[in-house]
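K.L.:
let me see the structure of the following:
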Amino acid sequence: MSDPYYNGGGGGGGFMAGGSQGGSQAQKRSGNQSLRPVTIKQFNQASQAHPDAEFTVDDVDVASVTIVGVVRNVASQATNITLSLEDGTGSCEAKLWLATSDEEDPRMVGIQQDIYVRAIGTIKVFANKRHFAAQSIRPVTDHNEVFYHLLECQLVSLQLRRGKPGSGNDPTGVYATSGSNTLDYSMGNNAGGGDDRSGEYANLAPIHRAIMKFCSNNPPEDGFHIAHVAQNLVEYDNSALVEATEFLLSEGHLYTSSDEMHVLPTS
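P.N.:
Alright, predicted model coming up:
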């Protein structure tokens, strides 16, 4: 899967291009030096076997990670700039260490409060407090990138934990569908996409119907997080889900609720 949002292109931020995600457990623990997309929740839940060990996400060693979040605060100090980031799954601090004493670091051009940014860096701990050590940071200029990143995080995580569909690495049959074309591991027979050509969404394309049917099934008060929708509609490609969600929002079938990452049906 080609990702237009990473510099230089490459599939899945370079993480999925190696094709080793479906390997043995030993291969998974051996470490992966490519760039791993993570949510801030995954960042905060990353674990270490001991203080000198690599951090792991989904039982896989991670070196460099990338996150996308909205800047809630910017604090400048003599040696670094600290940004408070959140993405709807959690919040964290990102530190950009200054190479010089100049107040205007070129890496901070365009970075300000209440805009979305993509940051690339590593997970660090200092004084028993975890932070994101940013190596690069840039503003997000295409809002589709926010949705794309969350979907990509879910895709990578699912493939690492469950195996790629049809790869033989899914002994639990997690990607199998029931008779009603819904995912067995999701929220029951009413949660999946299905291709019901009758009823309220009969005039929509199959992918649009799938999203609307899922979002209309007992939605929480603050709506469904877009990443949760993608996690339950894995039969569709991430980029297609991004475009379909944007279409449903623009056509008024969906609206954003508690934040831009949570959606609810209009009827």
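
K.L.:
alpha carbons only for contacts and neighbour counts from here, please
P.N.:
OK.

K.L.:
so which helix or strand takes in Asn7?
P.N.:
Asn7 belongs to no helix or strand when elements are defined using DSSP states H and E.

K.L.:
quick one: it from Trp97, how far?
P.N.:
From Asn7 over to Trp97 the distance is 21 Å, taken as CA to CA, to the nearest Å.

K.L.:
how about Glu246?
P.N.:
For Glu246, the distance to Trp97 - CA to CA - is 36 Å.

K.L.:
with Ala78 instead?
P.N.:
9 Å.

K.L.:
those two: who's more crowded?
P.N.:
With neighbours defined as other CA atoms under 10 Å, Ala78 and Trp97 compare such that Trp97 has more, 16 against 11.

K.L.:
quick check: closest non-adjacent residue to the more buried one.
P.N.:
Excluding the flanking residues, the one nearest Trp97 by CA to CA, 6 or more residues apart in numbering is Asn80, at 4.2 Å.

K.L.:
dump the residue contacts of the one you found.
P.N.:
Lys95, Leu96, Trp97, Leu98 (CA atoms under 8 Å, 6 or more residues apart in numbering).

K.L.:
A helix includes the first one, no?
P.N.:
If I follow you right, that is Lys95. No. Per DSSP: H, G, I helix; E, B strand; the rest coil, Lys95 lies outside any helix segment and is strand.

K.L.:
could you pull out the strands for the stretch 51-200 of the chain?
P.N.:
55-57, 60-62, 65-76, 80-86, 91-97, 116-126, 129-139 (DSSP state E, counting those that start in this stretch).

K.L.:
kindly reformat these as TSV and extend each row with distance to Glu145.
P.N.:
Compiled in TSV, these are given as follows (distance: least, CA to CA, whole Å):
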stretch	distance to Glu145
strand 55-57	22
strand 60-62	22
strand 65-76	8
strand 80-86	15
strand 91-97	18
strand 116-126	9
strand 129-139	11
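
K.L.:
and this one, so I can compare the two:
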Amino acid sequence: MSQGGGFYPNSSPFNQSQASPGGASGETKRSELSHSVRPLTLAQVIKAHQAHTDAEWTLEGNEVGQVTIIGHVVNVTEQTTNFLYTLEDGTGKVEARRWREQNSEEDADKWGDIQVNQVIRVTGHMKAFGNRKYVNAVNIRPSEDPHEIYFHTMEALTVSLSLHNGMPNGPPIGQKSPGNASAYAAQSSGMANDDMAEYRHLPHLQREIIRVLLAQPEHDEGGVHVGVVAKAVQKEGVTGASISDALDALMDAGQIFTTSDDAHFQVSR
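P.N.:
Presented below is the predicted three-dimensional model:
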């Protein structure tokens, strides 16, 4: 029985941070992400979102590269340039789109003749048109094993729980430290005091942002995404606006700067 071909770079989802799969930075991270494959239920596809149209898709704080889904075909729409398959797996309903090959024989050889009521596996990238999400297929094949859809659901849930809770018998990735501090603050607590000495004059929130940026492995090249910063420092009384103001103040003071885009930050050192 096919298992969908793995899910993340470095062979395991258990090694990933909540910020991004692979722990890589910059272009390396994006390259790994584009070649990784994560199994998702259709409900998870529906739940995934983009911060903006050019942003990576994310699910529960983790970036998503390629996805593999499986479901019953409940509708097939044939268009001039593409086929649109509507899939259902008991958790939701999602469309998968595949584009026609120029040669009709090549098209039939590569994609086969998918019919309503078949169970198929689709691998591809998530896209959105208007408010409708769909999977842009790079591969489609019929599922011949009646148990594959159940295996896929368990695999998708296992990956999600592992990203959220960490390895079995290991500390949860999102585990809170005493005092309701985030995992990122807990990770940085072992940082030498000298590393933060030059920032003692800053307001508390700005110091915490610096601490989070220094604690992340991505800070060396690609910078740390603003979503990671916000999740790490957000607590009662800390709003999105106050985090944004603190980031602006740190940039104006030359303490931090943006890297690959306006959403990734790095400490000026």
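
K.L.:
so the lengthiest helix in structure 2 matches what in structure 1?
P.N.:
Using DSSP state H, we find that the single longest helix of structure 2 is helix 148-165. The alignment of helix 148-165 of structure 2 onto structure 1 (TM-score structural alignment) covers residues 145-162.

K.L.:
need the strands for the stretch 151-269 of structure 2, in chain order.
P.N.:
Going by DSSP E, counting those that start in this stretch, the stretch 151-269 of structure 2 shows strands at 224-225, 256-258, 264-267.

K.L.:
quick one: map Asn238 of structure 1 onto structure 2.
P.N.:
Aligned partner of Asn238 of structure 1 by TM-score structural alignment: none.

K.L.:
how near is Asn238 of structure 1 to Asp142 of structure 1?
P.N.:
16 Å.

K.L.:
now swap in Lys28 of structure 1 and tell me
P.N.:
Using CA to CA, one gets 33 Å for the distance from Lys28 of structure 1 to Asp142 of structure 1.

K.L.:
neighbour-wise, which of those two wins?
P.N.:
Taking neighbours as other CA under 10 Å, Lys28 of structure 1 and Asp142 compare with Lys28 leading, 18 against 10.

K.L.:
so which bits of whichever strand or helix holds the more buried one are buried?
P.N.:
Assigned by DSSP H and E, Lys28 of structure 1 belongs to helix 25-29. Of the residues in helix 25-29 of structure 1, Lys28 count as buried by neighbour count, 16 or more other CA atoms under 10 Å.

K.L.:
what span of structure 2 lines up against the next helix or strand after it?
P.N.:
Counting by DSSP H and E, the element after helix 25-29 of structure 1 in chain order, helix or strand, is strand 36-37. Structural correspondence for strand 36-37 of structure 1: residues 38-39 of structure 2, per TM-score structural alignment.

K.L.:
any idea how far the alignment partner in structure 1 of Gly92 of structure 2 is from Ile137 of structure 1?
P.N.:
In structure 1, the residue equivalent to Gly92 of structure 2 is Gly90, according to TM-score structural alignment. From Gly90 of structure 1 across to Ile137 of structure 1, the span is 19 Å (CA to CA).

K.L.:
more neighbours, the two?
P.N.:
Just comparing Gly90 of structure 1 and Ile137: by other CA under 10 Å the higher neighbour count belongs to Ile137, 21 against 14.

K.L.:
mind telling me what Tyr134 of structure 2 corresponds to in structure 1?
P.N.:
Using TM-score structural alignment, the partner of Tyr134 of structure 2 in structure 1 is His131.

K.L.:
hang on, the earlier thing: and the longest helix of structure 2, what does it pack onto?
P.N.:
Of the remaining helices and strands, those touching helix 148-165 of structure 2 by 3 or more CA pairs under 8 Å, 6 or more residues apart in numbering; DSSP states H and E are strand 37-39, strand 66-78.

K.L.:
that helix against structure 1, how far on average?
P.N.:
Helix 148-165 of structure 2, aligned to structure 1 and superposed, deviates on average by 0.5 Å (mean CA distance after the TM-score superposition for structure 1).

K.L.:
mind checking how far that helix is from the chain centre?
P.N.:
Distance of helix 148-165 of structure 2 from the chain centroid (CA atoms, centre = their mean, to the nearest Å) equals 15 Å.

K.L.:
now stretch 63-82 of structure 1
P.N.:
18 Å.

K.L.:
and that stretch, end to end?
P.N.:
21 Å.
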